[in-house]
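Novice: just to be clear, the model below is a prediction. Sequence and coordinates:
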Amino acid sequence: MRKNLFMRLVGDLEMNYPYFQTTFDATNQRSFSALQKCTSTIHQFAKSYNTYSLDEYLNMSERTSREALKNFCYGVVQMYKAEYLRRPTSTDIYLLYEAHEARHGFRGMLGSIDCTHWNRRNCPTKLRDQYMRAGSNNDLKVLYQSPLFNEKYHGTGPDCSFYLNDEHYKHGYYLADEIYPSCIVFVKL
């Protein structure tokens, strides 16, 4: 993440949410700054750190790191959802098509399910194995929460058709392997 973007997030969170504003406790000890709390959060995202592993690095307790992550996510969603977390437009989808075609050589591809695995090595203990039970597939649970996936699955999204080998296709697709269910949005390799 670029420094100016990070600093913009820190400033916006500090200005809009009391949790990120510097306070003093009963012993007149200063609380962690917005910069420290956001740094903790970004380390958790970027490097899959457990909250307890930040205790030595930032001298921040596991509880404070967890609270910072929760408040960061809530604040970012509330502040930026109208602009950045909106439903994709036809233009957005065509940009996805172009990016995947340039990178992978597949026209009409929206993504690859097998590239969406999350590193579960540092999964919080209470969440460990939550999505790994028999008959459960974490990739699908994540996808079902995506507006783009839901619109493509139900055929209600914007018409973003494309041609491949002189064949017209109405919707994009996700590359998947044989373990995924048969679905109009999956192309199995």
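Specialist: Received it, and whenever you're ready, just let me know what you need. Only a predicted model underlies this, so the values are computations on that prediction, with no experimental measurement involved.
Novice: make it CA atoms for all contacts and neighbour counts henceforth
Specialist: Will do.
Novice: quick one: buried residues of stretch 12-20?
Specialist: With burial defined by 16 or more other CA atoms under 10 Å, the residues of stretch 12-20 counted as buried are 12-14, 19-20.
Novice: my read: Thr51 touches Leu69, true?
Specialist: No - taking contacts as CA atoms under 8 Å, Thr51 lies outside contact range of Leu69: 9.1 Å.
Novice: what is in contact with these two at once?
Specialist: Gln44 (CA atoms under 8 Å, 6 or more residues apart in numbering).
Novice: which ones are touching Ser33?
Specialist: Taking CA under 8 Å, 6+ apart, we find Ser33 in contact with 20-22.
Novice: how much space between Ala68 and Gly105?
Specialist: Distance of Ala68 to Gly105, given as CA to CA, to the nearest Å: 40 Å.
Novice: looking only at neighbour counts, state which of those two leads.
Specialist: Per other CA atoms under 10 Å, whichever of Ala68 and Gly105 has more neighbours is Ala68, with 24 against 12.
Novice: which residue ranges of this structure form strands?
Specialist: 109-112, 162-164, 167-169, 173-176, 186-188 (DSSP state E).
Novice: turn those into JSON lines, including mean neighbour count and distance to Asn28.
Specialist: Shown next, in JSON lines, are these (neighbours: other CA atoms under 10 Å; distance: least, CA to CA, whole Å):
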{"stretch": "strand 109-112", "mean neighbour count": "21", "distance to Asn28": "51"}
{"stretch": "strand 162-164", "mean neighbour count": "12", "distance to Asn28": "63"}
{"stretch": "strand 167-169", "mean neighbour count": "10", "distance to Asn28": "65"}
{"stretch": "strand 173-176", "mean neighbour count": "20", "distance to Asn28": "55"}
{"stretch": "strand 186-188", "mean neighbour count": "18", "distance to Asn28": "58"}
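Novice: got another, please set it beside the one above:
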Amino acid sequence: MYTEEDFKRRFQMRRHVFERLLRDVQQVNPYFRQKRDRAGRHGFSPHQKVTVALRMMAYGSLADSMDETYGMSEFTCLDTLEQFCDTIVQVYKDEYLREPNQEHLNRLIRKAEDSGFPGMIGSLDCMH
């Protein structure tokens, strides 16, 4: 639907990153697999659920504002966001969400100092 440039501008990430996230969360959490409701209609697609979660996080969108664009209720949006965050932590914790060791910390400190931001690491815990 989107060119690579349009996709990156609209989603703030490359398509292959989005597709990896989508694939990973689908494999780990059945919530992100499309199901049928009791009337036999298809529920929200995995693409819709991941898109809603990412948009809420990236832009600080309110859950009830997603209703107009994606047709999801506030409750479903909040549930989707919670499921997405829990799944991302579960999938990527060991690879990306670990505490830095001393070697990594020293590299970050040097990089910050070289960029003109001495003491940056000490202020990270004060960021929102």
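Specialist: Right, received. Where do you want to start? Source: prediction; values computed, not measured.
Novice: quick check: TM-score for this pair?
Specialist: Scored against TM-score structural alignment, normalised by the length of structure 2, the superposed chains reach a TM-score of 0.81; 116 aligned residues with a CA RMSD of 1.9 Å.
Novice: turn the contacts of Ser33 of structure 1 into JSON lines, columns for distance to Cys73 of structure 1.
Specialist: Formatted as JSON lines, the contacts of Ser33 of structure 1 follow (distance: CA to CA, whole Å):
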{"residue": "Phe20", "distance to Cys73 of structure 1": "12"}
{"residue": "Gln21", "distance to Cys73 of structure 1": "16"}
{"residue": "Thr22", "distance to Cys73 of structure 1": "19"}
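Novice: which among those residues gets closest to Gln78 of structure 1?
Specialist: Phe20 (14.5 Å; CA to CA).
Novice: I'd say that closest one and Ala34 touch.
Specialist: Yes - between Phe20 of structure 1 and Ala34 there is a contact under CA under 8 Å: 4.7 Å.
Novice: joint contacts of those two?
Specialist: Common contacts of Phe20 of structure 1 and Ala34 (CA under 8 Å, 6+ apart): 13-14.
Novice: now do the contacts for the alignment partner in structure 2 of Asp92 of structure 1.
Specialist: With TM-score structural alignment defining the correspondence, Asp92 of structure 1 maps onto His104 in structure 2. His104 of structure 2 makes no contacts at all, as judged by CA under 8 Å, 6+ apart.
Novice: now His104 of structure 2: how far from Ile121 of structure 2?
Specialist: Per CA to CA, His104 of structure 2 is found 11 Å from Ile121 of structure 2.
Novice: circling back: in TSV: the strands of structure 1, plus distance to Leu58 of structure 1.
Specialist: Below are the strands of structure 1 laid out as TSV (distance: least, CA to CA, whole Å):
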stretch	distance to Leu58 of structure 1
strand 109-112	36
strand 162-164	50
strand 167-169	51
strand 173-176	40
strand 186-188	43
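Novice: looking at the ones you listed, which is nearest to Lys3 of structure 1?
Specialist: Evaluated over the strands of structure 1, closeness to Lys3 of structure 1 peaks at strand 109-112, with 28.1 Å, by CA to CA.
Novice: counting contacts, what elements does the closest one pack onto?
Specialist: helix 90-104, strand 173-176 (3 or more CA pairs under 8 Å, 6 or more residues apart in numbering; DSSP states H and E).
Novice: quick one: contacts of that strand?
Specialist: Under CA under 8 Å, 6+ apart, the answer for strand 109-112 of structure 1 is 93, 96-97, 100-101, 172-176.
Novice: same question for stretch 8-28 of structure 2.
Specialist: By CA under 8 Å, 6+ apart, stretch 8-28 of structure 2 touches 4, 7, 32-33, 46-47, 50, 55, 84, 87-88, 91.
Novice: do that again at 10 Å, thanks
Specialist: 2-7, 31-34, 46-47, 49-51, 54-55, 58, 83-88, 90-92 (CA atoms under 10 Å, 6 or more residues apart in numbering).
Novice: give me the buried subset of these.
Specialist: 31-34, 46-47, 49-51, 54-55, 83-84, 87-88, 91.
Novice: need the contact list for the residue most central in space within structure 2.
Specialist: What sits nearest the mean C-alpha location of structure 2, by CA atoms, centre = their mean, is Leu54, with 4.6 Å. Neighbouring residues of Leu54 of structure 2 by CA under 10 Å, 6+ apart: 11-12, 18, 48, 60-61, 81, 84-85.
Novice: with structure 1 superposed, average distance for stretch 77-94 of structure 2?
Specialist: For stretch 77-94 of structure 2, the mean deviation from structure 1 after alignment is 0.7 Å (mean CA distance after the TM-score superposition for structure 1).
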